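>>> coords please:
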Amino acid sequence: MKTIAHTKLLENLKQKILSYTLVDDDLLQEQMQCYHQIELKKGDTLVVPGQLVHHFYYVATGCIYYYRLEEGEQKVVEFYTDDIFFTDVPAYVKGTPSNYYLKATEATVVYAITKSDAENSFKKSHQLERFGRLSMQEAFIKIFTRVERLNSRTNEERYLRLLAKRPDLMQRVPQYLIASYLGLTPVGLSKLRKRLGKG
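A predicted model of the protein is given here:
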């Protein structure tokens, strides 16, 4: 049973790569050999501050949150859920130690490829280089637009947008993490939900 599930998750990964650009079958098969599976339990961490980030990741199933600690409080930057590529982009690109955590909020399966394996494949193939560029660009833009939204929208606008775009997060992620992601306190989120008749 586990083998069938693993095969299905790998097929999803292949389709995700192909969603960025066409890749010849032989090149794609070679690329797939570079990924290794990591199974995480709820609360397990992929990255901690001070760690060098040598991998680019794909969430096959589950949820990872990206956060930093400020005066002992978690400040959530992003949630990565099923079928998303992610990493700590600044640390990965610059080769510097991370300032962030990447942690599972639930049982999660990710596939990881090392930076050296990824870069070697990009040298061999323009198709894979295009995939690498577009997937990294998407990961960067996700963080950039998220920060921009935090600064330019009201609490209510951010909450309603999250509800419309990612309603699953409300069921999968503790409310205090949702509050942090929205730039609110848990009490502030609770009051906002009551005011909007959402809880």
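
>>> please make it C-alpha for all contacts and neighbour counts, starting now.
Fine.

>>> do you know how far the spatially most distant residue from the centre of the chain is from Tyr159?
What lies farthest from the middle of the chain is Arg195; by Cα atoms, centre = their mean that is 30.7 Å. Per Cα to Cα, to the nearest Å, Arg195 is found 12 Å from Tyr159.

>>> got a list of what the residue nearest in space to the middle of the chain touches?
Residue closest to the mean C-alpha point of the chain, counted by Cα atoms, centre = their mean, is Tyr80 at 3.0 Å. By Cα atoms under 8 Å, 6 or more residues apart in numbering, the contact set of Tyr80 is Val59, Cys63, Ile64, Tyr65, Tyr66, Phe86.

>>> nearest to Pro167, of these?
Ranked by distance to Pro167 (Cα to Cα), the contacts of Tyr80 are led by Cys63 at 13.6 Å.

>>> count of neighbours near the closest one?
Applying other Cα atoms under 10 Å, we find 24 residues neighbouring Cys63.

>>> wait, it touches Glu106, no?
Yes - between Cys63 and Glu106 a contact is recorded at 6.1 Å, counting by Cα atoms under 8 Å.

>>> what residues are shared contacts of these two?
Residues touching both Cys63 and Glu106 (Cα under 8 Å, 6+ apart) are Arg172.

>>> who touches Thr81 in this structure?
Thr81 sits next to Val59, Thr61, Gly62, Cys63, Ile64 when contact means Cα under 8 Å, 6+ apart.

>>> hmm, the third one is touching Phe79, no?
Spelled out, it's Gly62. No - look at Gly62 against Phe79 with Cα under 8 Å: they stay out of range, at 10.3 Å.

>>> from the chain's centroid, how far away is stretch 59-79?
Centroid separation between stretch 59-79 and its chain, computed with Cα atoms, centre = their mean, to the nearest Å, is 9 Å.

>>> repeat that for stretch 192-199.
28 Å.

>>> check stretch 181-195 too.
Here stretch 181-195 shows a centroid-to-chain-centroid distance of 23 Å under the convention Cα atoms, centre = their mean.

>>> do the same with stretch 46-59
On Cα atoms, centre = their mean, the centre of stretch 46-59 falls 11 Å from that of its chain.

>>> here is a second sequence; please produce its structure as well for comparison:
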Amino acid sequence: MEAMQERLINYFSRIMPLTDAEAAAIRDSMCIKPFPKGTVLLREGQVSTECYFVLAGCVRQYYLVDGEEKTTNFFTENQWVVSVNSFANQAPANHYFACCEDSQLVVGTEQKENDLYERFPRLETISRLVMGTVFGELQEQLATYLTDTPEQRYQKLLKARPDLFQRIPQYQLASYIGVTPESLSRIRKRITTPAAPVTHSPAEKAARG
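You can find the predicted model right below:
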């Protein structure tokens, strides 16, 4: 458990060095819970009262559109799981969060945050920097859906997060990229199949000298 705690401490320390008192306060307030695979952390229509930091495992964000799940994000180790609008504005969520794997998550609440900020105002600055990172990642992700082809999104995901291809079912990856599972199979085949070598006939070779 101590090793798990240090992951969050190290995450904050990379953003801004913590004093011993700040680190101790975060450890004391930290609530780490196990969530089995399949656990739904947030449902459409619920108001989010918790945010999460992934210590181990994977959480999927998805929408229900005409009864079909549309995956929009995967959160793995050292990432925050926050329904930003619902948590900040106490508005009903329009999406779901569900665990794709058995997961260990730090569970945070607004009350816990405010208690820490009152005792250590500098932690609020760190929190704003964290939210800036979260917003930046969301903005970058949205840009890929607006500007990239499905094949480009696949290649970017393969480069940035190759572990997902071993952890996530193909139909969920296909939904995330924005294609059918069959189209994803064709994309994977095109990318993994080496191009045939160019050959020339004897006449062409002679002409080339």
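
>>> counterpart of the residue farthest from the centre of structure 1 over in structure 2?
Under the alignment (TM-score structural alignment), Arg195 of structure 1 maps onto Arg190 of structure 2.

>>> now swap in Thr61 of structure 1 and tell me
By TM-score structural alignment, Thr61 of structure 1 lines up with Ala56.

>>> structure 1: strands as residue ranges?
36-40, 45-47, 55-61, 63-70, 73-81, 84-86, 101-104, 108-114 (DSSP state E).

>>> where in structure 2 does the longest one align, residue-wise?
It stands for strand 73-81 of structure 1. Strand 73-81 of structure 1 covers residues 68-76 of structure 2 once aligned (TM-score structural alignment).

>>> and the longest helix anywhere in structure 1, how far from structure 2 on average?
Longest helix in structure 1, counting residues (DSSP state H): helix 126-152. Mean deviation of helix 126-152 of structure 1 from its aligned counterpart in structure 2 after superposition (mean Cα distance after the TM-score superposition for structure 1): 1.4 Å.

>>> equivalent range in structure 2 for that helix?
Counting by TM-score structural alignment, helix 126-152 of structure 1 lines up with residues 121-147 of structure 2.

>>> chain center to the matching stretch, what's the gap?
Worked out by Cα atoms, centre = their mean, stretch 121-147 of structure 2 lies 12 Å from the chain centre.

>>> can you check stretch 158-173 of structure 2 too?
For stretch 158-173 of structure 2, the distance to the chain centre is 11 Å (Cα atoms, centre = their mean).

>>> list the buried residues of it.
Judged by neighbour count (16 or more other Cα atoms under 10 Å), stretch 158-173 of structure 2 contains these buried residues: Leu164, Gln170, Gln172, Leu173.

>>> neighbours of the counterpart of Ala88 of structure 2 in structure 1, how many?
Using TM-score structural alignment, the partner of Ala88 of structure 2 in structure 1 is Val93. Neighbourhood size, Val93 of structure 1 [other Cα under 10 Å]: 13.

>>> same question, Ile4 of structure 1
Counted with other Cα under 10 Å, Ile4 of structure 1 comes out at 9.

>>> got a list of what it touches?
For Ile4 of structure 1, counting by Cα under 8 Å, 6+ apart, there are no contacting residues.

>>> and the counterpart of Thr7 of structure 1 in structure 2, how far from Ile126 of structure 2?
Residue pairing (TM-score structural alignment): Thr7 of structure 1 is matched to Glu2 of structure 2. Using Cα to Cα, we find Glu2 of structure 2 at a distance of 22 Å from Ile126 of structure 2.

>>> the more surrounded of these two?
Neighbours were counted for Glu2 of structure 2 and for Ile126 using other Cα under 10 Å; Ile126 has more, 17 against 7.

>>> wait, what's in contact with the more buried one?
Ile126 of structure 2 neighbours (Cα under 8 Å, 6+ apart): Phe12, Ile15, Met16.

>>> which of these has the largest number of neighbours?
Taking other Cα under 10 Å as the neighbour criterion, Phe12 ranks highest of these with 19 neighbours.

>>> who's in contact with the counterpart of that residue in structure 1?
In structure 1, the residue matched to Phe12 of structure 2 (TM-score structural alignment) is Ile17. Contacts for Ile17 of structure 1 (Cα under 8 Å, 6+ apart) come out as Phe131.

>>> now Ile17 of structure 1: how far from Gly132 of structure 1?
9 Å.

>>> got it, and Glu39 of structure 1?
From Glu39 of structure 1 to Gly132 of structure 1 the distance is 23 Å (Cα to Cα).

>>> which one of the buried residues of stretch 158-173 of structure 2 sits closest to Pro121 of structure 2?
For the buried residues of stretch 158-173 of structure 2, the nearest to Pro121 of structure 2 is Leu164 (36.9 Å; Cα to Cα).

>>> trace the closest one over to structure 1, please.
Match for Leu164 of structure 2 (TM-score structural alignment): Leu169.

>>> need the contact list for its match.
Contacts of Leu169 of structure 1 by Cα under 8 Å, 6+ apart are Ile178.

>>> give me that answer again for 10 Å
By Cα atoms under 10 Å, 6 or more residues apart in numbering, Leu169 of structure 1 lies in contact with Cys63, Phe79, Thr81, Leu162, Leu163, Gln175, Ile178.

>>> equivalent analysis for Lys112 of structure 2, please.
Applying Cα under 10 Å, 6+ apart, we find Lys112 of structure 2 in contact with Ile26, Ser29, Met30, Cys31.
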